[in-house]
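[1] Structure for the following, please:
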Amino acid sequence: MPELPTTEIDVDHLEESAVGARFDLGAARRQLQAVGAAITLAKTTRWTGTVNVGLEAGRLRGSKRFSFGPSVGVEIPLFDQRQAAIARLEALQRQAQRELEALAIDVRAEVRSAAVRVLTARKISEEYTLRLVPAREGNVRYSQQHYDAMLLGVYQLLLAKQAELDTYRETIEAQRDYWVARSSLERALGARVPERAVPNGG
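    Next up is the predicted model:
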């Protein structure tokens, strides 16, 4: 299991970093921009209507010849100025805005929660590494000295050694929990975790 990094996460700007880096938020922003562009287009073309340009063919009266010519049809929107289409697009824009805001809130909460888990897991791992493991190792040395002097039985020595081994196992589990929490934070951020210099152990 790798040791804890000598630097720790910079929690000051994690939420802003996640809001800028997450792909789902980027997609929601693009959706909102697309609806805004559709509204702009609908509003600018509401008075022009549609223009049909084509080619017409017809037979002249009393003649067997066909005549070809251009045709132009212009719709003048007197009664339908696309109010319904614009209103529908504006409703879609409001919905997209609300979805973007809700997603941003969820991302911020997810990042905040993941950052707390990382910092908590680091403190627990450091507690094991800096305090509990040295205490258990000292207890085993003390028990070994007393056993060598025949002041302590073999079972007490074995119990001290078992407690030391349990502490080693728990230390590895604490480090594992730290790395799992850190990878969860990176997943919540949508990017690598920014770090700042922190002395190991506090």
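
[2] going forward, measure contacts and count neighbours with C-alpha atoms only.
    Fine.

[3] Quick one: the helices in the protein, in order.
    14-21, 23-44, 83-127, 133-148, 154-189 (DSSP state H).

[4] which residues sit against the first one?
    It refers to helix 14-21. If you take Cα atoms under 8 Å, 6 or more residues apart in numbering as the criterion, helix 14-21 is touched by L25, G26, A104, V107, R108, V111, R112, A188, L189, G190, A191, P194.

[5] Measure how that helix sits relative to helix 154-189, angle-wise.
    Here helix 14-21 runs at an angle of 50 degrees relative to helix 154-189 (axes from the mean of the first three to the mean of the last three Cα atoms, to 10 degrees).

[6] One more, please, to line up against the first structure:
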Amino acid sequence: MPYPGFSYGRLEKGREVEYERGLHLNLARLIALPMTSRLEGRRFEQLQRRTSLAVVELASETRKAWYQTVAAEEGLVYARQVLEAAEAGAELARRLAAVGNFSKLQQAEQQGFYAEAGIAVLRAEQARVASRERLTRLLGLWGEQIAYRLPERLPPLPDAADELPEVERLAMSQRQDIQAMRLDVERLAQNLGLTRTTRFVNVLELGVVNNRSNEEPTQRGYEISVELPLFDWSGAKVARAEAQYRQALNRAAETAINARSQVREAYQAYRNAFELARHYRVEVLPLRQRMAEENLLRYNGMFISTFELLADARRQVQAVDGYLQAQRDFWLARADLDMALLGTPNPTLAAAPVASAEPAAGGH
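    All right, here's what the predicted structure looks like:
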């Protein structure tokens, strides 16, 4: 809303004193008020979209940090189980070597795996601390609040992955960054129209005048003033508005292209992560379980040594840890896909398994 102006003047001519008062209003700005109000409304709505996007991004990062923290704590448990098995093997190898039933090479192999398992535990502990502290920062907790408890396990893998055949169309209709860019284009288009409308007449003032004199009757009337653009026909202003509008169109096209690519990538990563985790659950873990049962029978029949049984137990724990990592990566991919449907995602790189070293089994 344009502000009204007030003018006051005092003139003297001999004994005559004249007082001039005027009230004027920029009529051009008043006429353009509906258009400028719509412009500001678009700007405010665009700001709301960007604020909503920032909130969604924070929620997505917090969600992924939660998955990573739970997985890190669970991975530390499995790393310690591997360490316990390696410690038992190293101790048994030491005792057998002490009585001459184990070679120094075989003992060194078991001791080497025990050392590597200890390193894996240290790395798992550091990963747990780092992920938990990151989650704490995202949650904004401090003091006694940091003693929060998390579930012992990640959510179970769903029976099937979500089918999203029209994932691109869904992203185009939901993404906050695209909506904000669309509002920006509409705002600049309206601004371009306003600039073209007011390029010649930008100042049009209408006012009422009151002149009072101590010797003459009071004079009342009105005045209209128009600014003549003799030296500036607003060509540069219009060209600038047109350039800003074209830039906004190009940015909007780029945002849409990137959004389609990002959501396709996120959806494919989600499907691949599900298939990998499902393969672990359906194929790898049952196979490892059957192998463990068979090796236990062979050990009871004295067909394999204690070291071979311990090595098989370590491999089984590592298979479970591999499934844990795949399960974590699936939920991270799910979070990235949800974010890609609402805004620009921040894909998470998969971390390496907690324990992967495996020595050659040996001994009798």
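
[7] Can you give me the TM-score here?
    Superposed pair, TM-score by TM-score structural alignment, normalised by the length of structure 1: 0.82. Supporting alignment: 190 aligned residues with a Cα RMSD of 2.4 Å.

[8] picking up where we left off before, which member of the contacts of helix 14-21 of structure 1 is positioned nearest L152 of structure 1?
    Among these, R112 lies closest to L152 of structure 1 (Cα to Cα), at 50.4 Å.

[9] Now check structure 2 for the residue matching that closest one.
    Counting by TM-score structural alignment, R112 of structure 1 lines up with R264 in structure 2.

[10] How about the contacts made by its match?
    V167, E168.

[11] got it, and E137 of structure 1?
    Neighbouring residues of E137 of structure 1 by Cα under 8 Å, 6+ apart: E164.

[12] And the match of R112 of structure 1, how far from A54 of structure 2?
    22 Å (Cα to Cα, to the nearest Å).

[13] what do you get for Q219 of structure 2?
    61 Å.

[14] okay, these two: which has more neighbours?
    A54 (15 against 11; other Cα atoms under 10 Å).

[15] residue furthest from the geometric center of structure 1?
    G62 (75.8 Å; Cα atoms, centre = their mean).

[16] How far off centre is the longest helix along structure 2?
    Counting residues, the longest helix in structure 2 under DSSP H turns out to be helix 33-98. Here helix 33-98 of structure 2 shows a centroid-to-chain-centroid distance of 11 Å under the convention Cα atoms, centre = their mean, to the nearest Å.

[17] Then stretch 187-197 of structure 1?
    Put simply, stretch 187-197 of structure 1 sits 11 Å off its chain's centre (Cα atoms, centre = their mean).

[18] which of the contacts of helix 14-21 of structure 1 lies closest to V133 of structure 1?
    The closest of the contacts of helix 14-21 of structure 1 to V133 of structure 1 turns out to be P194 (Cα to Cα; 29.6 Å).

[19] After alignment, which residue of structure 2 pairs with the closest one?
    By TM-score structural alignment, P194 of structure 1 lines up with nothing at all.

[20] Need the counterpart of L41 of structure 1 in structure 2.
    Looks like L41 of structure 1 aligns to L194 there (TM-score structural alignment).

[21] Tally up the residues packed near its match, please.
    Neighbours of L194 of structure 2 under the rule other Cα under 10 Å: 17.

[22] surely it meets S37?
    No: the criterion here is Cα atoms under 8 Å, and L194 of structure 2 misses it with S37 at 11.5 Å.

[23] For the counterpart of L157 of structure 2 in structure 1, the count of nearby residues, please.
    When structure 1 is aligned by TM-score structural alignment, L157 of structure 2 is paired with L4. Residues near L4 of structure 1, counting by other Cα under 10 Å, number 16.

[24] and the longest helix of structure 2, which stretch of structure 1?
    Counting by TM-score structural alignment, helix 33-98 of structure 2 has no counterpart in structure 1.

[25] tell me what that helix is packed against?
    Here helix 33-98 of structure 2 touches helix 104-139, helix 176-197, helix 306-340, going by 3 or more Cα pairs under 8 Å, 6 or more residues apart in numbering; DSSP states H and E.

[26] Try it again at 6 Å.
    Judged by 3 or more Cα pairs under 6 Å, 6 or more residues apart in numbering; DSSP states H and E, helix 33-98 of structure 2 is in contact with helix 104-139, helix 176-197.

[27] what does stretch 195-211 of structure 2 rub up against?
    19-28, 218-227, 234 (Cα atoms under 6 Å, 6 or more residues apart in numbering).

[28] can you tell me what part of structure 2 stretch 87-97 of structure 1 aligns to?
    Stretch 87-97 of structure 1 maps onto residues 239-249 of structure 2, going by TM-score structural alignment.

[29] The matching stretch vs structure 1, average distance?
    When structure 1 is superposed, stretch 239-249 of structure 2 averages 0.8 Å from its matched positions, counting by mean Cα distance after the TM-score superposition for structure 1.

[30] what residues does that stretch touch?
    With Cα under 6 Å, 6+ apart, stretch 239-249 of structure 2 has contacts from V185, L188, L192.

[31] which one of the residues you listed has the most neighbours?
    Neighbour counts for the contacts of stretch 239-249 of structure 2 (other Cα under 10 Å) peak at L188, which has 24 neighbours.

[32] who's in contact with that residue?
    Y245.

[33] Okay, it and A239 of structure 2: tell me how far apart.
    13 Å.

[34] How about L170 of structure 2?
    For L170 of structure 2, the distance to A239 of structure 2 - Cα to Cα - is 36 Å.
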